[in-house]
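# below are the sequence and a predicted model; questions follow.
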Amino acid sequence: MKPGTLHLIPSPIGSNTDVLAPYIRSILESVPYIIAENEKTVRRFLATQMSSELLAAKQFAILDEHTPFQDMPALLDPILAGQDGAIISEAGLPCVADPGSALVQLAHSHHIPVMPHPGPSAIFQTLMASGLNGQRFMFEGYLPIQEQERLARLRFLESLSSREQMSILWIETPYRVKSLFASLCRALREDTSLTIGQALMTEESFIYTATVGDWKKGAIELKKSPAVFAIQALPVAAGLRSNKSGGKAVGKPKK
């Protein structure tokens, strides 16, 4: 039997559901099988995209960070039986800083067609608006929780950015944003450029780039909301010259 297609469907960041391409709604209406990280959240999103009758007919399965790999083959059974299915993220793009990549790899091994679809991504929106290197960049995921490990990782990433001349991005949960910012101020050179993006695609959206030194001087209050951080360090020789001359600000946070 010919398998169905596994669609990778992004979901809005925030409450604006109009950011998705119109054709995605027809896919959501027609796909009978939904793989979700959180069924309640995805049901709420789908309720904005289709009638209650269509939503009631959907079959749901859960795939989250706690799903063991040995349980994943069963998630593909309906698709192997010929049904189309969709992985829908909690927010943003599926499989990017989000569960699902292992299942997609398994789908490829079963020759299931995988179809990605465009949508919002806080990671790429931050990179777009940062002014940092968009040609060479790296995504780090989450940094270590333990302070000393985090400081060591930050120094390594700054050194890597300086050596390779690339921007490096990572994400953080709302309740660790302020402690991570304190670690950044401790670990990084003052002339390293730092971008922070928070609550993107909401009314409280914030994104700003400045040197670490100017971030320290600013009186800005970071929100308790999901955040994307990005850095780009000067080449070592340039950094040494900048430190001797006091550095040059990219921008200054406003109060």
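Okay, I see it.
# going by C-alpha atoms from here, please, whenever you check contacts or count neighbours.
Fine.
# buried residues in stretch 218-228?
S225, P226, A227, V228 (16 or more other C-alpha atoms under 10 Å).
# which residues are in contact with the second one?
Going by C-alpha atoms under 8 Å, 6 or more residues apart in numbering, P226 touches I171, E172, T173, P174, V177, Q198, A199.
# pull out the buried residues from those residues.
I171, E172, V177, Q198, A199.
# next step: these restricted to helices.
V177 (DSSP state H).
# inside strands: which ones of the buried ones among the contacts of P226?
Within the buried ones among the contacts of P226, residues falling in strands by DSSP state E are I171, E172, Q198.
# circling back: okay if I get the contacts of P226 as TSV plus distance to S89?
Output for the contacts of P226, formatted as TSV (distance: C-alpha to C-alpha, whole Å):
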residue	distance to S89
I171	16
E172	17
T173	16
P174	18
V177	22
Q198	19
A199	17
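# show me which of those residues is closest to G4.
Of all those, G4 sits closest to I171, with 33.5 Å by C-alpha to C-alpha.
# that closest one and M50, how far apart?
To M50, I171 is 32 Å away according to C-alpha to C-alpha, to the nearest Å.
# out of the ones in strands among the buried ones among the contacts of P226, who's nearest S183?
Closest approach to S183 among those (C-alpha to C-alpha): E172, at 12.7 Å.
# against that first model, consider the following:
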Amino acid sequence: MAATPAPPTTAPGTLYLVPAPLDHGCDTLTPLDDVLPRGTLRTAARLTYWICENAKSARALLKRIDAVEPLAATLQAQQIAELPRAVHKKGDHTGATGFDARPLLAAALAGHDMGLVSEAGMPAVADPGSSVVRAAHALGVPVVPLVGPVSLLLALAASGLNGQNFAFVGYLPQEATERADRIRALEALALRTGQTQLFIEAPYRNAAVLQALVQTLKPSTQLAVCAGATLAQACNTSLRVADWRRRADLLPEQVRALPSVYAIGP
């Protein structure tokens, strides 16, 4: 008879999902304790093992945390592992990249608490990291999301659109014809079902996306734009497309350059 495997001698650590402020890439940074609760900052400050989207961004965040809550280890002593570039480009929620996240959790299996962080907002929500979370569950590593800003929910709440039934659909196509077709398809779904459709765009494409939305959507469709959520210059605008067409000044140029979330619905 085969011997029963001995139970592990060390309890696994916890994987904490650490939200980052939404000001990544912006000229003006939001005070960290304005957007992250003290409990989140305290937990992040004591972690020394990290999985991140970008090591440089992770160190910059840790430096900001250190100014509010002293880190348990110096920046140089922090153990930081990056997710592969392929995961950034293709996402890691389907397994299409063939990426195995389990080796990244070796420290957690050895009993150390770890942090998962992206460049902005909640990791694994509109950002890579879901493969790490799935691997943690499979390995018996507890997963704890910490409180912090999530741009999609902030935008939804500020839109006045249906918050009981909504979908996040990622990015629109970059090519103009494909983008217009996708906008029409999302609008048809929203008008047929009442489901709010949420999507995001890189700041340098905001002007083109907003123009495409205003030109393509029906005049009676509601279009909401949440630009720069949590930033001092944030702007939330939600109007019928007909009103967007009449007002070219609804989003000033400085606001159009901010990270933005879009929402459409009836």
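Yep, that arrived. All figures in this text were calculated on a predicted structure; none of them were measured in a lab.
# the first structure: which residue goes with H137 of the second structure?
Alignment note (TM-score structural alignment): H137 of the second structure maps to H108 of the first structure.
# tell me the secondary structure for that match?
Of the three states, H108 of the first structure takes helix under DSSP: H, G, I helix; E, B strand; the rest coil.
# neighbours around it, how many?
13 (other C-alpha atoms under 10 Å).
# residue contacts, it?
V114 are the contacts of H108 of the first structure under C-alpha under 8 Å, 6+ apart.
# one more time with 7 Å
Listed by C-alpha atoms under 7 Å, 6 or more residues apart in numbering, H108 of the first structure has no contact partners.
# what of the one 5 residues further on?
In this structure, P113 of the first structure makes contact with T5, L6, judged by C-alpha under 7 Å, 6+ apart.
# ditto for P12 of the first structure
The neighbourhood of P12 of the first structure, defined by C-alpha under 7 Å, 6+ apart, consists of V19, A91, G92, P120.
# trace L194 of the first structure over to the second structure, please.
Using TM-score structural alignment to pair residues, one finds that L194 of the first structure aligns to L223 in the second structure.
# tell me the SS of its match?
Under three-state DSSP, L223 of the second structure falls in the strand class.
# can you tell me the closest non-neighbouring residue to it?
With C-alpha to C-alpha, 6 or more residues apart in numbering as the criterion, L223 of the second structure has its nearest non-adjacent residue at 4.7 Å, and that residue is I264.
# how close does the one you found get to T196 of the second structure?
6 Å.
# export the ones in strands among the buried ones among the contacts of P226 of the first structure to TSV and tack on distance to F137 of the first structure?
As requested, these are exported to TSV (distance: C-alpha to C-alpha, whole Å):
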residue	distance to F137 of the first structure
I171	14
E172	18
Q198	19
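# ok, so of those residues, who is nearest M128 of the first structure?
Nearest member of those to M128 of the first structure, counting by C-alpha to C-alpha, is Q198, at 13.9 Å.
# now the helices for the stretch 1-150 of the first structure?
In chain order, the stretch 1-150 of the first structure shows helices spanning 22-30, 39-46, 52-56, 72-75, 77-80, 101-109, 122-130, 147-164, with DSSP state H, counting those that start in this stretch as the criterion.
# go ahead and confirm the match of L194 of the first structure touches T237.
No - between L223 of the second structure and T237 there is no contact under C-alpha atoms under 7 Å: 8.2 Å.
# neighbour count: those two, which is higher?
Neighbour count, other C-alpha under 10 Å: between L223 of the second structure and T237, L223 has more, with 27 against 17.
# how near is that one to W244 of the second structure?
For L223 of the second structure, the distance to W244 of the second structure - C-alpha to C-alpha - is 8 Å.
# for A101 of the second structure, same thing?
45 Å.
# what about the equivalent of A74 of the first structure over in the second structure, how many neighbours?
Aligned by TM-score structural alignment, A74 of the first structure pairs with P103 of the second structure. With neighbours defined by other C-alpha under 10 Å, the count for P103 of the second structure comes to 10.
# wait, which of the ones in strands among the buried ones among the contacts of P226 of the first structure is closest to P99 of the first structure?
The nearest member of those to P99 of the first structure, counting by C-alpha to C-alpha, is I171 at 14.8 Å.
# quick check: chain neighbours aside, which residue is closest to that closest one?
The shortest distance from I171 of the first structure to any non-neighbouring residue, by C-alpha to C-alpha, 6+ apart, is to V228 (4.5 Å).
# which residue in the second structure aligns with that neighbour?
V228 of the first structure maps onto V261 in the second structure, with residues paired by TM-score structural alignment.
# enumerate every residue touching that match.
Taking C-alpha under 7 Å, 6+ apart, we find V261 of the second structure in contact with L152, A155, L198, F199, I200, E201, V225, C226, A227.
# again, but for L143 of the first structure
Applying C-alpha under 7 Å, 6+ apart, the residues contacting L143 of the first structure are R150.
# aligned against the second structure, show me the partner of it.
By TM-score structural alignment, L143 of the first structure lines up with L172.
# still on that earlier bit, what about the strand or helix carrying the residue nearest to L223 of the second structure, how far off from the first structure?
For I264 of the second structure, the enclosing helix or strand under DSSP states H and E is strand 260-265. Superposing on the first structure and averaging over aligned pairs (mean C-alpha distance after the TM-score superposition for the first structure), strand 260-265 of the second structure comes out at 0.6 Å.
# ok and that strand relative to strand 222-227, angle-wise?
Inter-element angle recorded for strand 260-265 of the second structure and strand 222-227: 170 degrees (by axes from the mean of the first three to the mean of the last three C-alpha atoms, to 10 degrees).
# just give me the closest of the contacts of P226 of the first structure to S26 of the first structure.
When those are compared for distance to S26 of the first structure (C-alpha to C-alpha), A199 wins out at 28.2 Å.
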